[in-house]
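K.L.:
what's the 3D shape of this:
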Amino acid sequence: MSTNLIGLEKSGAQALAEQLNGLLANYQVLYMNVRGFHWNVQGANFFELHAKFEEIYDQLLIKVDELAERILTLGSQPLHGFSDYLVRSAIEEAKEVHDGHLAIENILSSYQRLLRLQRQILTAASELGDEGTVSLLSDYISQQEKESWMLAAYQGRRA
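P.N.:
Here you go, the predicted model:
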């Protein structure tokens, strides 16, 4: 069995990196969506949502970088073309969203997709013995579960 630099079986690490590239694509599209929500939100809740969306996109940007670096650590190349992201992402571009509640619903639905995808990748990483990826995704899942609850509560509904 051939292993990579960090001791993981090469073909398994390559397959995992491919899944992480799909996750990276979803994060990049969501990042740009939330950036747009931040820029374009209007209405009575402008100030609080403008600040909240900035907080969210700052967190997403950190995760984008961490995912790309994890893919590199696994011995693969992260996607870095936006056209590649649009093809690979299950999260679609959100354009011309000015209503804060619609923006939050978009974020919540995007988090649901991310959570499903991350749980699948976490299982594959665990089976490979890749504790680094497991730890990273566990943190993401925990944070997004809490954020989902809080955003749903803001919308006046249960998570």
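
K.L.:
CA atoms for contacts and neighbours, from now on please.
P.N.:
Will do.

K.L.:
which SS class is E93?
P.N.:
For E93, the assignment made with DSSP: H, G, I helix; E, B strand; the rest coil gives coil.

K.L.:
can you count the residues close to it?
P.N.:
Look at E93: counted by other CA atoms under 10 Å, it has 15 neighbours.

K.L.:
How about the contacts made by the closest residue in space to A124 that isn't next to it in sequence?
P.N.:
Leaving out its chain neighbours, the residue that sits closest to A124 by CA to CA, 6 or more residues apart in numbering is L16, at 7.0 Å. With contact set as CA atoms under 8 Å, 6 or more residues apart in numbering, L16 has these partners: I121, A124, A125.

K.L.:
Looking at these, which is nearest S135?
P.N.:
A125 (9.6 Å; CA to CA).

K.L.:
residue contacts, that closest one?
P.N.:
With CA under 8 Å, 6+ apart as the criterion, the residues that contact A125 are L16, E131, T133, V134.

K.L.:
sorry, back to before: just put the contacts of L16 in CSV and tack on distance to Q77 and secondary structure.
P.N.:
Putting the contacts of L16 into CSV (distance: CA to CA, whole Å; DSSP: H, G, I helix; E, B strand; the rest coil) gives the following:
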residue, distance to Q77, secondary structure
I121, 17, helix
A124, 19, helix
A125, 17, helix
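
K.L.:
Let me see the contact set for the residue most central in space within the chain.
P.N.:
For the chain, the residue lying nearest the average C-alpha position, counting by CA atoms, centre = their mean, turns out to be Y27 (3.6 Å). Counting by CA under 8 Å, 6+ apart, Y27 touches L60, K63, V64.

K.L.:
Following up with a second sequence; could you model it the same way so I can compare the two?
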Amino acid sequence: MKTNVLGLPIEESEVIIVELNILLSNYQIYYQSLRGLHWNIRGRRFFDLHLKFEELYNDSQLKIDLIAERVLTLGGRPLHTFDDYIKFNQLPVGKNISNDEAGIQLVVTSLSQLLKIEREILSKASNINDEGTNSMMSDFIVEQEKTIWMMKAWLEESL
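P.N.:
Predicted coordinates for the structure are as follows:
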């Protein structure tokens, strides 16, 4: 079995690179949806949600950079065009959402889909002992599960 400079099998690492690029694409769409929510939210909860959406898009921007750097670390090239992002997107696109509940529901739905992608990456990375990718996915998953719980509590829904 051929390994890369990190000691990881090359073929399996290439699969993980593809999956990370899919995650990167979806994060870019999520980020843009969050920017739209931040700009367009209206109503009595404006101040709280305006800040919350800003917090979420800043966090997403950091995660986008971490994902791209992991792709590079594994020997790949991160996707960086809107054409690629749209091609690989699996998330709903938030367009002109100004209602608070609709905005929060978009966040929950988007994070749930991101979790599916991340768990798939985690599984594949675990199979080849790719602890760098595992650690990143685990950190993302823990944060997103908590955010979903908090958003659902805000919506007064149960998991």
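
K.L.:
quick one: stretch 20-38 of the first structure to the second structure mean distance?
P.N.:
If you overlay the two and look at stretch 20-38 of the first structure, the average distance to its match in the second structure is 0.4 Å (mean CA distance after the TM-score superposition for the first structure).

K.L.:
Scan the second structure for its longest helix.
P.N.:
In the second structure, ranked by residue count with DSSP state H as the criterion, the top helix is helix 10-40.

K.L.:
Please tell me how far I10 of the second structure sits from I128 of the second structure.
P.N.:
As judged by CA to CA, to the nearest Å, I10 of the second structure and I128 of the second structure stand 10 Å apart.

K.L.:
the more surrounded of these two?
P.N.:
For I10 of the second structure versus I128, the count of surrounding residues by other CA under 10 Å is larger for I10: 17 against 13.

K.L.:
Which residue comes closest to the more buried one once chain neighbours are left out?
P.N.:
With sequence-adjacent residues excluded and distances taken as CA to CA, 6+ apart, I10 of the second structure is closest to T3, at 5.1 Å.

K.L.:
how far away is that neighbour from L24 of the second structure?
P.N.:
Here the criterion is CA to CA. By it, T3 of the second structure lies 24 Å from L24 of the second structure.

K.L.:
And these two? Which one has more around it.
P.N.:
Here T3 of the second structure and L24 are compared on neighbour count by other CA under 10 Å; more neighbours surround L24, at 27 against 12.

K.L.:
I'd assumed Q61 was in contact with that one.
P.N.:
No - the criterion here is CA atoms under 8 Å, and L24 of the second structure misses it with Q61 at 10.3 Å.

K.L.:
residue boundaries of the strands in the second structure?
P.N.:
According to DSSP state E, the second structure carries no segments that qualify as strands.

K.L.:
what about the alignment partner in the second structure of H38 of the first structure, how many neighbours?
P.N.:
Superposed on the second structure with TM-score structural alignment, H38 of the first structure falls opposite H38. Counted by other CA under 10 Å, the residues lying close to H38 of the second structure total 24.

K.L.:
Would you mind confirming that H38 of the second structure makes contact with E54?
P.N.:
Yes - in this structure, H38 of the second structure sits in contact with E54. The criterion is CA under 8 Å, and the distance is 6.1 Å.

K.L.:
Distance from the chain centre to stretch 110-127 of the first structure, please.
P.N.:
Per CA atoms, centre = their mean, to the nearest Å, the displacement of stretch 110-127 of the first structure from the mean C-alpha position of its chain is 10 Å.

K.L.:
Tell me the mean distance between that stretch and the second structure once they are aligned.
P.N.:
Average distance, stretch 110-127 of the first structure versus aligned residues of the second structure after superposition (mean CA distance after the TM-score superposition for the first structure): 0.6 Å.

K.L.:
Buried residues, that stretch. List them.
P.N.:
S110, Y111, R113, L114, L115, L117, Q118, I121, L122, A124, A125 (16 or more other CA atoms under 10 Å).

K.L.:
Once you drop chain neighbours, what's closest to the fifth one?
P.N.:
In this structure, L115 of the first structure finds its nearest non-sequential neighbour in I141, 6.1 Å apart by CA to CA, 6+ apart.

K.L.:
I'd guessed the one you found sits against L117; true?
P.N.:
No - I141 of the first structure lies out of contact with L117 (CA under 8 Å); the separation is 10.1 Å.
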